[in-house]
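>>> Structure for the following, please:
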Amino acid sequence: MFADLTAKTLDIIRLLFPKVQKIGILTSNNPVHPAMAQTATKAAEALGISVQRFIAPDPEDLEKAFIDMKAADCEVVYVLADPPRDALPSIALKYRLPTVYQIDTYPDRGGLMAYGPDLKALFRLAANYVDRILKGAKPADLPVEQPTKFAFVINLRTAKALGLTVPEQVLLMADRVID
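I've put the predicted structure just below:
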């Protein structure tokens, strides 16, 4: 599933930044991030995009990660899913690095854009599992389900602040546009 998510995200990045040459991948100390970063790196490199991984284990490390990404000439930042870090969008804007998130709440906080599983749909699915368990179902008997609904959100105020013009094609793809 992550490979498909990454491929779609890279397609969107290519539409908005057709000449992008280098992407910074921002991770935390989440144990699944190394494998996710490797998948994203392979997919980007197949498109001729160079990738460098930057790790910010704690919120206090975000500023340094963006300083390092700027120094490494990253043109776009791809943030792997993690619990929301409120400071991320403002730090990205401060360093003028367009940032793409996997969590769809970031554009509401000033992030440029997000493409990933619809969190509300995931929470409804989780509630359904809890309900079934409380009614006597054994967790081991319940099927593992992958997300089936994804959301693409773009924040035009942030795009304008970064001096970006969002192509009509990208706007038409969006599930939600923040003016």
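
>>> contacts, neighbours, all on C-alpha from now
Fine.

>>> Please enumerate residues in contact with stretch 91-109?
62-63, 66-67, 70, 74-82, 84, 86, 89, 111-119, 151-155, 158, 161-162, 178 (Cα atoms under 8 Å, 6 or more residues apart in numbering).

>>> change it to 6 Å
Under the contact criterion Cα atoms under 6 Å, 6 or more residues apart in numbering, stretch 91-109 has outside partners 76-79, 81, 112-116, 155.

>>> which of the residues you listed tops the neighbour count?
Counting neighbours by other Cα atoms under 10 Å, residue 113 comes out on top of the contacts of stretch 91-109 with 29 neighbours.

>>> Looking at the contacts of stretch 91-109, point me to the pair that's furthest apart.
81 and 155 (18.3 Å; Cα to Cα).

>>> nearest to residue 173, of the contacts of stretch 91-109?
The closest of those, once distances to residue 173 are taken by Cα to Cα, is residue 115, at 10.8 Å.

>>> Another for comparison:
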Amino acid sequence: MKRRVLIAAVCGAVLWCLGARAQPAKVWRIGFLRAARPPQRELDAFLQALSDKGFIQARNFVLVEQWGDGNVSRLPELAAELVNKKVDIVVTEGTILVRAVAAASSTVPIVTASAADPFMGGLIKNLSRPGGNVTGFASMERDISGKVFEIIKEMVPGLQRIAVLSARSIWGLFAPGQDQAAKSLGVEYSFVEMQRPEEVGSAMREALARGAQGIVIRGSPFFSSTQRRLIIDSAAEHRLPTIYERRDDAEQGGLVSYAPDIQDQYRATAEYVVRILGGASPGELPIQQPTKFDLIINLKTARALGLNVSPALLASASEVIE
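Next up is the predicted model:
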């Protein structure tokens, strides 16, 4: 009798172990929301960093993508759709997108790869311990306005007037820093609204009509690849020296770009995703500031515009495109 009980117990244990092994591994659903599809190199940096941590796409996670067309008014709708797809976490970029997802869910963890406002419009009270379901990385866009204006002023002799091209919905994020930068550098600047692709040419013409000698592009995450290409081409057509936020824009013919290394921040974002899916609370992970900035100068474009870039500025560049 005891022998039969022992055998039954052993068999039961074996069957339980086999059943446990047969249980499928967790497949995480990582949501990715942006106003426009990210440049491929940024997406690749994010996915590679996940892979380095053992998160392999289509094996133990799926990427649930939600790309907008640059239309900011659609963001609440896109955020709600993503949350309704039962994602385990949402990765995004930009303060407005963070707020859209936070409005759709107060429980789904949100990690932003970059945000001009580190306090996310009041969602975060403390950078070291943000609390709630939001964390990620700031871009310091407000704080680097002075450097952006300084670079374009140094590249354009006698520059006195700057036009800042941006979507109206995000203008308020940059205005305070730009007001201070313009005052300290003794230049004037004006805001020119640009949202849809068909508005690029008219925006450039408006900038010229206002006497702009240089252009600053703000809010790149909200511009589609089509818009960004049109901006570069239009700047060349109107011979307007322009500074961008994405290194891709300088590599594709834009004059110069200056901003935090967004690829580096997407890699860091992947690390936060892994930690949160491993059980860490987003509210306990500090909002981090960028540590690496890229200055990319397209010397070929500078020559086409008749600009002589100073040796000091060239020496400070992360990359010079010949």
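
>>> What distance do you get for the residue of the first structure positioned farthest from its centre to residue 130 of the first structure?
Here the first structure reaches farthest from its C-alpha mean at residue 136, the gap being 36.3 Å by Cα atoms, centre = their mean. To residue 130 of the first structure, residue 136 of the first structure is 10 Å away according to Cα to Cα, to the nearest Å.

>>> Next: residue 95 of the first structure.
Using Cα to Cα, we find residue 95 of the first structure at a distance of 42 Å from residue 130 of the first structure.

>>> Please identify the residue in the first structure that aligns with residue 159 of the second structure.
Aligned counterpart of residue 159 of the second structure in the first structure: residue 20 (TM-score structural alignment).

>>> hang on, I meant residue 44 of the second structure
Looks like residue 44 of the second structure stays unaligned there (TM-score structural alignment).

>>> ok, now how distant is residue 44 of the second structure from residue 178 of the second structure?
Separation of residue 44 of the second structure from residue 178 of the second structure (Cα to Cα) stands at 32 Å.

>>> likewise residue 42 of the second structure?
For residue 42 of the second structure, the distance to residue 178 of the second structure equals 27 Å [Cα to Cα].

>>> and those two? which has more neighbours close in?
A count of neighbours by other Cα under 10 Å puts residue 178 above the other of residue 42 of the second structure and residue 178, at 21 against 17.

>>> The more buried one contacts residue 145, correct?
Yes. Assessed by Cα atoms under 6 Å, residue 178 of the second structure is found in contact with residue 145 at 5.4 Å.

>>> Just say helix, strand or coil for residue 164 of the second structure.
strand (DSSP: H, G, I helix; E, B strand; the rest coil).

>>> ok, now how distant is it from residue 244 of the second structure?
Noted for residue 164 of the second structure: a distance of 11 Å to residue 244 of the second structure, by Cα to Cα.

>>> shared neighbours of these two, anything?
Counting by Cα under 6 Å, 6+ apart, the contacts common to residue 164 of the second structure and residue 244 are residue 217.

>>> And the residue farthest from the centre of the first structure, what's its match in the second structure?
Match for residue 136 of the first structure (TM-score structural alignment): residue 279.

>>> just residue 36 of the first structure next, same as before
Using TM-score structural alignment, residue 36 of the first structure sits opposite residue 174 in the second structure.

>>> next helix or strand past the one helix or strand that match maps to?
Residue 174 of the second structure is part of helix 168-185 when elements are defined by DSSP states H and E. Downstream of helix 168-185 of the second structure, the first helix or strand assigned by DSSP H and E is strand 188-193.

>>> Report the aligned residue range of the first structure for that next one.
Using TM-score structural alignment, strand 188-193 of the second structure corresponds to residues 50-55 of the first structure.

>>> mean offset of that stretch relative to the second structure (after superposition)
Mean deviation of stretch 50-55 of the first structure relative to the second structure after superposition (mean Cα distance after the TM-score superposition for the first structure): 0.6 Å.

>>> Break down the stretch 101-250 of the second structure into its strands, ranges please.
Here the stretch 101-250 of the second structure has its strands, by DSSP state E, counting those that start in this stretch, at 110-112, 134-136, 161-166, 188-193, 214-217, 242-244.

>>> Ok, which of these comes nearest residue 287 of the second structure?
Per Cα to Cα, nearest to residue 287 of the second structure of the strands of the stretch 101-250 of the second structure: strand 134-136, 5.2 Å.

>>> In the first structure, what stretch matches that closest one?
For strand 134-136 of the second structure, there is no aligned range in the first structure, judged by TM-score structural alignment.

>>> Return the list of helices and strands in contact with that strand.
Applying 3 or more Cα pairs under 6 Å, 6 or more residues apart in numbering; DSSP states H and E, we find strand 134-136 of the second structure packed against strand 110-112.
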